[in-house]
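# Predicted model follows, preceded by the sequence.
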Amino acid sequence: MAYSVHVEESIDIAAPPEDVYDVIVDVARWGRFSPECTGASLPHHDGPLGVGSTFSGHNRRGAIRRWRTHCTVTAAEPGRQFSFDTAAVGLAIATWSYHLAPLDGGRGTRLTQVWHDNRGQLMKTIAVIVSGIRDRGTHNRASIQITQQRLKAHFEGQPADNHSR
């Protein structure tokens, strides 16, 4: 029986939603925060990412496992939401979404990060071979929590709990 995995985690950050959004859409520099994504390349792109923009996500697990994903932006609302679909070898992987809600009169942000698994059985098999991760939902929940703690530390000037890649 096929089922869909959906992971959702939230964190409160002492920074305005617009500032948090600006860091999230700077996909080339995601490696500062993510334990798996090392960054992205944006070929033929000028200006802010908008709906329909594409980029390549660069990922790493350990010293040996590396892979890229093709990403297409599906929502880009400054200070509110950023979402994109990922694929590889022409097969769907996931939808990533970042929802931002103002707190404290706009001085803070509740960041909700969502990962929704869009993989079919073939991509699930390929993904285990490429990444070595069998339980992607559990893995991504832990990765999201690390990423959010690092984002919070970035904005609040706290030391980050830097788990290794």
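Noted; the coordinates are in hand.

# going forward, measure contacts and count neighbours with C-alpha atoms only.
Noted.

# does I126 count as helix, strand or coil?
Three-state assignment for I126 (DSSP: H, G, I helix; E, B strand; the rest coil): helix.

# what's around it, how many residues?
Look at I126: counted by other C-alpha atoms under 10 Å, it has 14 neighbours.

# all helices in this structure, in order from the N-terminus.
Using DSSP state H, the helices of the chain run over 17-24, 121-131, 136-156.

# would you turn the ones you listed into TSV with distance to P35?
Output for those, formatted as TSV (distance: least, C-alpha to C-alpha, whole Å):
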stretch	distance to P35
helix 17-24	15
helix 121-131	13
helix 136-156	6
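
# take a look at this one as well, against the first:
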Amino acid sequence: MSLLRAPYGEVSLTIAAPIEEVWSLVSDVTRIGEFSPETFEAEWTHGATGPAVGARFRGHVKRNGVGPIYWVPCQINVCEPQQHLEFSVGGKNAVNNWGYRLEEVPDGVRVTEYFRLSTALPLRLYWLLLGTLRGRTNERGMRTTLERMKQVAER
């Protein structure tokens, strides 16, 4: 892995539901506690009430499901309804970006959840040392999140 490239990972899953329904699950941050193994709740902040570029929210996180509990500020950077949602984590000094891409396919909607760490040197060094382990944890967490969304959407 190059130290110049941002560490990245993604997981895709097909959900047999209308794209509008899948979009409502990925774009309503207040529901993340139903799906994520690490972020057990989130709330809109600074007057935001729904997804839009610039909208801010905060997530209540328990790292790896066992670590310390803390709130983290987030901001939506990409909001293309029924196509793409991406948000940065960490406020002005964002440490990573998380997102969802949606694509209609014959048997439903292919949802891809992804993360991309900042290219700041400390984070690149962190990834060089612990990236394989953290990448696997992120992949498991993304797969769990998407599988839980699938269960709700396909009911």
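Cool, the structure landed. Source: prediction; values computed, not measured.

# E8 of the first structure is nearest to which of the helices of the first structure?
For the helices of the first structure, proximity to E8 of the first structure was assessed by C-alpha to C-alpha; helix 136-156 is nearest, at 7.5 Å.

# contacting residues for Q113 of the first structure?
The neighbours of Q113 of the first structure, taking C-alpha atoms under 8 Å, 6 or more residues apart in numbering as the test, are E8, E9, S10, W96, S97, Y98, H99, I144.

# What's the match for the third one in the second structure?
What that stands for is S10 of the first structure. Counting by TM-score structural alignment, S10 of the first structure corresponds to S12 in the second structure.

# ok, for that match, nearest residue in space, not its chain neighbours?
Excluding its sequence neighbours, the residue lying closest to S12 of the second structure (C-alpha to C-alpha, 6 or more residues apart in numbering) is T112, at 4.1 Å.

# Likewise for F82 of the first structure?
Closest to F82 of the first structure by C-alpha to C-alpha, 6+ apart is A76, at 4.7 Å.

# What segments of the first structure are strands?
6-13, 37-41, 54-61, 65-77, 81-88, 91-103, 108-117 (DSSP state E).

# Dump these into JSON lines; add distance to Q148 of the first structure as well.
Below are the strands of the first structure laid out as JSON lines (distance: least, C-alpha to C-alpha, whole Å):
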{"stretch": "strand 6-13", "distance to Q148 of the first structure": "7"}
{"stretch": "strand 37-41", "distance to Q148 of the first structure": "13"}
{"stretch": "strand 54-61", "distance to Q148 of the first structure": "17"}
{"stretch": "strand 65-77", "distance to Q148 of the first structure": "19"}
{"stretch": "strand 81-88", "distance to Q148 of the first structure": "15"}
{"stretch": "strand 91-103", "distance to Q148 of the first structure": "11"}
{"stretch": "strand 108-117", "distance to Q148 of the first structure": "8"}
